[in-house]
Every structure is written in structure tokens, then in C-alpha cells.
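Trainee: could you look at this predicted model? Sequence included:
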Amino acid sequence: MFEGMGLGGCILQAEYKFFKKAVMVFFFSVTTPFGIALGIALSNFMGPKLQGSIKLQIKAYIVVLLGAGGMSLMAKWA
């Protein structure tokens, strides 16, 4: 909820034309539920397999850290 409010405020303050703002809002509103559904599906599908393998857990942590690092890099760049 807070992410949506923050992004909405940034989009309102940006000096873009209406069409560009509408495209941003559309893609955020479409990709967010898709990402949530994908996360739920992967957690239900990979749960027992992930819990049984230390090697797979380490790989998962590395991927999460790479994703967080990539998002931080994009935030600094933007």
C-alpha cells in the first residue's frame, strides 16, 4: 500500500504528459499483482525442495541479494 502511495505521489509530481503518466500507472498496477502471484506460486511449489537442500538455499539467498542490489542500483541511478 505504501509503495503504491509513494509511487503515485512521484508520478503526480513528475512533469510528464498525461499519456506517459497513465502508462506508468497501468504497468505498475499490472505487474504488481503478477509479481505477488508468481511469488506465492513459487513458494508453494519450491517449499519442501528448498527446505531440504542447503545448496539450493544458498543459491536462493545469493539471488535475493543480487535482486536487492540491482534495485538499490536502480534507485541510486533514478
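Mentor: Received it, and whenever you're ready, just let me know what you need. Residues are numbered from 1 along each chain as shown.
Trainee: only C-alpha atoms from now on, for both contacts and neighbour counts.
Mentor: Noted.
Trainee: quick one, helices of this structure?
Mentor: 2-13, 18-51, 54-77 (DSSP state H).
Trainee: okay if I get the ones you listed as TSV plus mean neighbour count?
Mentor: Output for the helices of the chain, formatted as TSV (neighbours: other C-alpha atoms under 10 Å):
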stretch	mean neighbour count
helix 2-13	12
helix 18-51	12
helix 54-77	11
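Trainee: report the contact partners of residue 77.
Mentor: With contact set as C-alpha atoms under 8 Å, 6 or more residues apart in numbering, residue 77 has no partners.
Trainee: what about it, distance to residue 64?
Mentor: The gap separating residue 77 from residue 64 is 20 Å, by C-alpha to C-alpha, to the nearest Å.
Trainee: putting a second one here so we can go through both:
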Amino acid sequence: MRSIIQKRFRGISVTIQVGRTGSFEITVGDSLIFSKLHCGRFPEPMAVVNQISAIASGQKPETVTEYEESSCVLL
């Protein structure tokens, strides 16, 4: 996710902080736009990029609600 964001937004600072086990959260400024703890899945990367673009254009931050398809296969 970090590399996708940095490729799309040149010069942006992406900070990674170790959190609780199972957590994956994305904040832009002070706004939480995604929490894996809340929805139980990872976000769709382009949905995150689109939300960051919207915020950079002056729109109010919104929660990302599009998720990656599960790649887990149980046999």
C-alpha cells in the first residue's frame, strides 16, 4: 500500500507505525479513513488512492468502504 500511495502522490510522506496485532489503519492528517479492526478486511488500494485524491482536492475525508477480494483459500 505504501508504494502505491508514494507512486501516485510524489513527495507525500507515508509513516508506518506498528500497532496492535491484526490492526491496519490509514489516516490522512488527523482523519481515520480506514480501519481493519473495524471491518475485518484490507481496503481496496485504488479506493484508498481515490480518497486521498479527494482529500487533497479539498473534499471532506470519508471512510473507505471498498475491500480487497479475499485471497485466502481453505482446503
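Mentor: Received the coordinates, thanks. Values in this document were obtained by computation on a predicted structure and should not be read as measured data.
Trainee: after superposition, what's the TM-score here?
Mentor: With the length set by TM-score structural alignment, normalised by the length of structure 2, the two chains reach a TM-score of 0.26; 35 aligned residues with a C-alpha RMSD of 4.0 Å.
Trainee: which elements pack onto whatever helix or strand residue 53 of structure 2 lives in?
Mentor: Using DSSP states H and E, the element containing residue 53 of structure 2 is helix 45-56. Contact here means 3 or more C-alpha pairs under 8 Å, 6 or more residues apart in numbering; DSSP states H and E; on that basis helix 45-56 of structure 2 packs against helix 2-8.
Trainee: let's go with 6 Å and repeat that
Mentor: Packing partners of helix 45-56 of structure 2 (3 or more C-alpha pairs under 6 Å, 6 or more residues apart in numbering; DSSP states H and E): none among the helices and strands.
Trainee: flag every buried residue along that helix.
Mentor: By neighbour count with 16 or more other C-alpha atoms under 10 Å, helix 45-56 of structure 2 contains the buried residues 45, 47, 48, 49, 51, 52.
Trainee: just stretch 28-39 of structure 2 next, same as before
Mentor: 33, 34, 35.
Trainee: report the secondary structure state of residue 27 of structure 2.
Mentor: strand (DSSP: H, G, I helix; E, B strand; the rest coil).
Trainee: gap between it and residue 37 of structure 2?
Mentor: Distance from residue 27 of structure 2 to residue 37 of structure 2, by C-alpha to C-alpha: 14 Å.
Trainee: again with residue 4 of structure 2
Mentor: Distance from residue 4 of structure 2 to residue 37 of structure 2, by C-alpha to C-alpha: 22 Å.
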